[in-house]
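Q: give me a 3D structure for the following:
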Amino acid sequence: MRVSELVERSGVPLATIKYYLREGVLMPGESTSATQSRYGDQHVQRLALIKALAGAGLPIHKIRAVAALVDEPGDDLYTTLGRAIAMLPPYPDGEGADRGPDYPRARRVLERLGQVYDPEFPAVAQLERALKAVEEVGIPMTDERIDAYGRHIMGIARMELGLMPTDSAAAVEYAVLGTAVYEPVIAAMRRVAYQDLATRIFLQDMPETREEH
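A: Okay, here's the model as predicted:
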């Protein structure tokens, strides 16, 4: 397809496509002349990936890193997935600011749940920061919360991993996209569940509103 069709199919403006080409996050098309190139479905798919990551708040250099991992995932899928997830927010306040030999809050939670504690895995540092934040506002992570959250989140993770493609490049893209676009879905569904339960608990005994005459 020509670039005009790529614009139409992807919904990405021409100027933005040219920017992505310059930045190396979108692979170049097949050159057909000195001024024209041909594009394919892989370009439409890559633009969808870029749009999703940009919408999740990733800066262009993080998107470039994810694209590079999708293009060349390597043989160690576990390490590659960890590197890909590390590209997603939230980020440390400075380069290496949140690194350390140990993350005591995260370690306590993961050990209670019987899960792997790997301080080199980026999400462990993210968990440590999140746990510190809930402590600071006076709503610490109790054992009851750990058990309930852990049980349901493990169920979600098990289901999602069961759907993960076996191809390495597709697996990286699936993991990053699934995290970036589905975490807001999970958060929104949690809030809707609150609303549903609050309606049942707090409104069931309220008298009906009567019109005054």
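Q: please make it C-alpha for all contacts and neighbour counts, starting now.
A: Will do.
Q: all strands of the protein, in order?
A: 30-31, 37-38 (DSSP state E).
Q: among those, which comes closest to K62?
A: strand 30-31 (25.4 Å; Cα to Cα).
Q: let me see the contact set for the residue nearest the centre of the chain.
A: By Cα atoms, centre = their mean, the chain has its centre lying nearest to A180, at 2.2 Å. By Cα atoms under 8 Å, 6 or more residues apart in numbering, the contact list for A180 reads 52-53, 56, 88.
Q: and this one, so I can compare the two:
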Amino acid sequence: MRISQLAAATDIPVATIKYYLRENLLHEGVLTSATQARYDDSHVRRLKLIRALIGTAGLSVSAARAVLHGIENPPDSRHELLGIAHQAATRPAADDVEIAGAQSLLARWGWGAEACDRSTQAALVQALQGLSDAGFNPPEALLDRYAAAMRDIAEADVEGVPTDSPEATMQYVVLGTLLMEPVLLAMRRLAQQSASFRRFGGSGTPESAGPAS
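A: Reported below is the predicted structural model:
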């Protein structure tokens, strides 16, 4: 198919596709002339993946490129696969960020700071500091309940990792980590709405929920 047909098949503008080509996110097509190339289903699949990484997961172009490179060139250690996903989604921590608070929580939860990267520990510290600055300090019991729920989710994530090939493992870990986070956030909000309705009651479904089916 020509690039115009590729754009129609993916609902992505030609100009955007050309941009992805220039940024080495999308592989080149087969040249049919000096100015035209032919594309196939592999380009359709890659464009859908790029759109998911940049749109749904909210990655920058450079972060998406790193993820795609990792999928194509998986590391030897399966544990390192998770690091690629987390590095793409987490800002590097400044050297002066004190992570002792995060390490104390990890020790209490039995997670082991040595298994967790510094940037993610710093992200937890900064997120909790943001809550404190806003005047909300979650009690330890609440954080412990969250930790228990997150442990269950993480165990389910890891148990589901395929081991038949490095490529399959890489795709599952990276995409399952990055693209499941919006799903988890939406599920949490829906669960909050349900729990609030059960506890506090209400006159009916919120207007934003739309008509019941």
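Q: need the TM-score between these chains.
A: The TM-score (TM-score structural alignment, normalised by the length of structure 1) is 0.80; 200 aligned residues with a Cα RMSD of 2.5 Å.
Q: out of the contacts of A180 of structure 1, which ones does structure 2 keep as well?
A: Shared contacts between this structure and structure 2 among these (both residues aligned by TM-score structural alignment, their matches' Cα atoms under 8 Å) comprise 53, 56, 88.
Q: got the contact list for L77 of structure 1?
A: Residues in contact with L77 of structure 1, defined by Cα under 8 Å, 6+ apart, are S168.
Q: any idea which helix is longest in structure 2?
A: Longest helix of structure 2, by residue count under DSSP state H: helix 166-200.
Q: where in structure 1 does it align, residue-wise?
A: Using TM-score structural alignment, the residues of structure 1 aligned to helix 166-200 of structure 2 are 168-202.
Q: just name the most buried of the strands of structure 1.
A: strand 37-38 (a mean of 15; mean count of other Cα atoms under 10 Å).
Q: alignment lookup: L110 of structure 1 to structure 2.
A: That one, L110 of structure 1, aligns with L106 by TM-score structural alignment.
Q: what residues does the counterpart of A125 of structure 1 in structure 2 make contact with?
A: Aligned counterpart of A125 of structure 1 in structure 2: A122 (TM-score structural alignment). Listed by Cα under 8 Å, 6+ apart, the contact set of A122 of structure 2 reads 93, 97-99, 102.
Q: what's the closest of the contacts of A180 of structure 1 to L203 of structure 1?
A: Comparing those against L203 of structure 1 with Cα to Cα places A56 closest, at 35.9 Å.
Q: that older thread, average gap between the longest helix of structure 2 and structure 1?
A: Taken over the aligned residues, the distance from helix 166-200 of structure 2 to structure 1 averages 2.2 Å (mean Cα distance after the TM-score superposition for structure 1).
Q: so how do I select the buried members of the contacts of A122 of structure 2 in PyMOL?
A: To isolate the buried ones among the contacts of A122 of structure 2 in PyMOL, judged by 16 or more other Cα atoms under 10 Å, type:
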select buried, resi 93+99+102
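Q: got JSON lines for the contacts of A122 of structure 2, with distance to V30 of structure 2 too?
A: What follows is the contacts of A122 of structure 2, written out as JSON lines (distance: Cα to Cα, whole Å):
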{"residue": "A93", "distance to V30 of structure 2": "42"}
{"residue": "V97", "distance to V30 of structure 2": "49"}
{"residue": "E98", "distance to V30 of structure 2": "51"}
{"residue": "I99", "distance to V30 of structure 2": "50"}
{"residue": "A102", "distance to V30 of structure 2": "50"}
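Q: ranges for the helices of structure 2?
A: In structure 2, the helices defined using DSSP H lie at 3-10, 14-22, 41-51, 61-72, 78-89, 100-109, 118-133, 140-159, 166-200.
Q: now the angle from the first one to helix 41-51?
A: Here the directions of helix 3-10 of structure 2 and helix 41-51 differ by 60 degrees (axes from the mean of the first three to the mean of the last three Cα atoms, to 10 degrees).
Q: what comes up buried for helix 3-10 of structure 2?
A: Quick answer for helix 3-10 of structure 2 (16+ other Cα under 10 Å): 3, 6-7.
Q: same check, this time on the third one
A: Under the neighbour-count criterion of 16+ other Cα under 10 Å, helix 41-51 of structure 2 has 43-44, 47, 49-51 buried.
Q: ok, the last one next?
A: Buried residues in helix 166-200 of structure 2, counted by 16+ other Cα under 10 Å: 166-167, 169-179.
Q: contact partners for S60 of structure 2?
A: S60 of structure 2 neighbours (Cα under 8 Å, 6+ apart): I54.
Q: can you report how many residues lie near the residue lying closest to P28 of structure 1 once chain neighbours are set aside?
A: Ranked by Cα to Cα, 6 or more residues apart in numbering and with sequence neighbours excluded, the top spatial neighbour of P28 of structure 1 is L21, at 6.4 Å. Residues near L21 of structure 1, counting by other Cα atoms under 10 Å, number 14.
Q: chain center to the match of helix 166-200 of structure 2, what's the gap?
A: Relative to the chain's own centre, stretch 168-202 of structure 1 is displaced by 10 Å; criterion: Cα atoms, centre = their mean, to the nearest Å.
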